[in-house]
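Enquirer: model the structure of this input:
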Amino acid sequence: MRQYMPGLLDGAALDSSRIPFRVYMYWDQNPPTEIQENFDYHRQIQGLDYQVFNKDHATEWLYQNYGVEARGLFLGARHPAEAADFLRVHIMQLYGGWWLVAGGWWLVAGGWWLTPISGSGMKKALTSCANKLHRTFCC
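Expert: I've put the predicted structure just below:
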């Protein structure tokens, strides 16, 4: 059983000028406080179609949308990050939108998305406009 984004194969016109305003995240089980706060932060953004998957939810979702083989491959992942990667490509294929790592914080303003990530003395920002992703590095 293969699923595709609605309109992809039925000839319906897709709005390819923008990425859908949907955000998905994954944490296998029992997120620590800082991860739960991140989930809560994104959940309160008005107009955002936001969904968090845990291992049980992801297992059932993959089975319902892609069948027993996808579920088996997901459950056979050697690490939660590997399972998240597998889930991500399937969700993006079916729904489109944005995938955020559970530790990423996004700000939404004026149609631009921006996420500051600090690490190793370098501040990184990932911005997007009209399906084009731009990665900016500054000190």
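
Enquirer: C-alpha from now on. contacts and neighbour counts both.
Expert: Fine.

Enquirer: the residue nearest to Asp49 when sequence neighbours are not counted - how many residues pack around it?
Expert: Of all residues not flanking Asp49 in the chain, Arg22 sits nearest, at 4.5 Å (C-alpha to C-alpha, 6 or more residues apart in numbering). Residue neighbour count, defined by other C-alpha atoms under 10 Å, stands at 16 for Arg22.

Enquirer: pretty sure Arg22 sits against His42.
Expert: No - counting by C-alpha atoms under 8 Å, Arg22 does not reach His42; the two are 10.7 Å apart.

Enquirer: what do the two both touch?
Expert: Tyr50 (C-alpha atoms under 8 Å, 6 or more residues apart in numbering).

Enquirer: leaving aside the residues next to it on the chain, what's closest to His134?
Expert: Thr127 (5.3 Å).

Enquirer: give the contact list for Met92.
Expert: Applying C-alpha under 8 Å, 6+ apart, we find Met92 in contact with Trp98, Trp99.

Enquirer: and it, how far from Trp99?
Expert: Relative to Trp99, Met92 is positioned 8 Å away (C-alpha to C-alpha, to the nearest Å).

Enquirer: please point out which parts of the helix or strand Asp40 falls within sit buried.
Expert: Assigned by DSSP states H and E, Asp40 belongs to helix 33-43. Neighbour-count burial for helix 33-43, with 16 or more other C-alpha atoms under 10 Å as criterion, is recorded at Ile35, Phe39, His42, Arg43.

Enquirer: following that helix in sequence, what is the next regular element?
Expert: Following helix 33-43 in sequence order, the next helix or strand is strand 49-53 (DSSP H and E).

Enquirer: which strands and helices lie in contact with that following strand?
Expert: On a contact count with 3 or more C-alpha pairs under 8 Å, 6 or more residues apart in numbering; DSSP states H and E, strand 49-53 meets strand 22-26, helix 33-43.

Enquirer: please generate a structure for the following sequence too, so the two can be compared:
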Amino acid sequence: MRVDKDYYVYFVDRLGDTFRWKGENVATTEVSQAITEIEGVQEANVYGVKVPGHEGRAGMAAIVLHPEHQPNFQKWYAHLASRLPSYARPLVLRLTKEMEITGTFKQKKAGLVKEGFDPSVVSDPMYFRDDSKKSFVPLDTEVFKKITLGSAKL
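Expert: Reported below is the predicted structural model:
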């Protein structure tokens, strides 16, 4: 619901999408807002991806950085940990040059969801949330294999 300046109350459409992870509903707009507060982040598109052997969808974020900015993944981890519950924090970050949008300027998610987080499919650099290191680490084929075999802690 929305209230205007004259205090009229209106019903509005649901904003954004949700996905379910670890038995909790995650609002992509809330996660996206937390990510775009990070210095150097220009735009973020948050969505859920399937992880073999797990129920629901894990959080993943495609991120466009401001030109000439380098990410500090320890600071990013700390910021997201202070703003979001553990189940809502993205498991994978994907750094991309630009975001695909529709004709009505909405971010496209379907292609990103379909590609998932397999390094043999995705050419953009990806980073996995490593809670033991309190940072994001490069997601390569070895890390991907650990995730899909269930030996990585999610």
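
Enquirer: got a TM-score for the pair?
Expert: The TM-score (TM-score structural alignment, normalised by the length of the first structure) is 0.30; 76 aligned residues with a C-alpha RMSD of 5.3 Å.

Enquirer: ok so, going back, redo the helices and strands packed on strand 49-53 of the first structure as JSON lines? Include distance to Lys123 of the first structure.
Expert: Below are these laid out as JSON lines (distance: least, C-alpha to C-alpha, whole Å):
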{"stretch": "strand 22-26", "distance to Lys123 of the first structure": "22"}
{"stretch": "helix 33-43", "distance to Lys123 of the first structure": "19"}
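
Enquirer: tell me what the helix ranked longest in the second structure is packed against?
Expert: Counting residues, the longest helix found in the second structure (DSSP state H) is helix 73-83. Packed against helix 73-83 of the second structure by the contact rule (3+ C-alpha pairs under 8 Å, 6+ apart) you find helix 28-36, strand 135-138.

Enquirer: one more pass at 7 Å, please.
Expert: Where contact means 3 or more C-alpha pairs under 7 Å, 6 or more residues apart in numbering; DSSP states H and E, helix 73-83 of the second structure is packed against strand 135-138.

Enquirer: okay, buried residues for the strand it packs on please.
Expert: Quick answer for strand 135-138 of the second structure (16+ other C-alpha under 10 Å): Ser135, Phe136, Val137.

Enquirer: excluding residues flanking it in the chain, which one is nearest the first one?
Expert: In this case it means Ser135 of the second structure. Nearest to Ser135 of the second structure is Gln74, by C-alpha to C-alpha, 6+ apart, at 4.5 Å.

Enquirer: can you show me the strands along the first structure?
Expert: 22-26, 49-53, 98-99, 107-109, 112-119, 122-129, 132-138 (DSSP state E).

Enquirer: as TSV, those with distance to Ala83 of the first structure would be great.
Expert: Compiled in TSV, the strands of the first structure are given as follows (distance: least, C-alpha to C-alpha, whole Å):
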stretch	distance to Ala83 of the first structure
strand 22-26	9
strand 49-53	11
strand 98-99	14
strand 107-109	26
strand 112-119	23
strand 122-129	24
strand 132-138	24
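
Enquirer: and these, which is most packed in?
Expert: Stretch with highest mean neighbour count among the strands of the first structure: strand 22-26 (a mean of 20; mean count of other C-alpha atoms under 10 Å).

Enquirer: show me what that one is packed against.
Expert: strand 49-53, strand 98-99.

Enquirer: including distance to Glu60 of the first structure, could the ones you listed go into a markdown table?
Expert: Listed next are these as a markdown table, based on distance: least, C-alpha to C-alpha, whole Å:
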| stretch | distance to Glu60 of the first structure |
| --- | --- |
| strand 49-53 | 10 |
| strand 98-99 | 19 |
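
Enquirer: among those strands, which is nearest Met122 of the first structure?
Expert: Taking C-alpha to C-alpha as the criterion, Met122 of the first structure comes closest to strand 98-99 out of these, the separation being 22.4 Å.

Enquirer: which strands and helices sit next to the closest one?
Expert: Contacts defined by 3+ C-alpha pairs under 7 Å, 6+ apart place strand 98-99 of the first structure against strand 22-26.

Enquirer: which helix is the longest one in the first structure?
Expert: Identified as the longest helix of the first structure according to DSSP H is helix 80-95.
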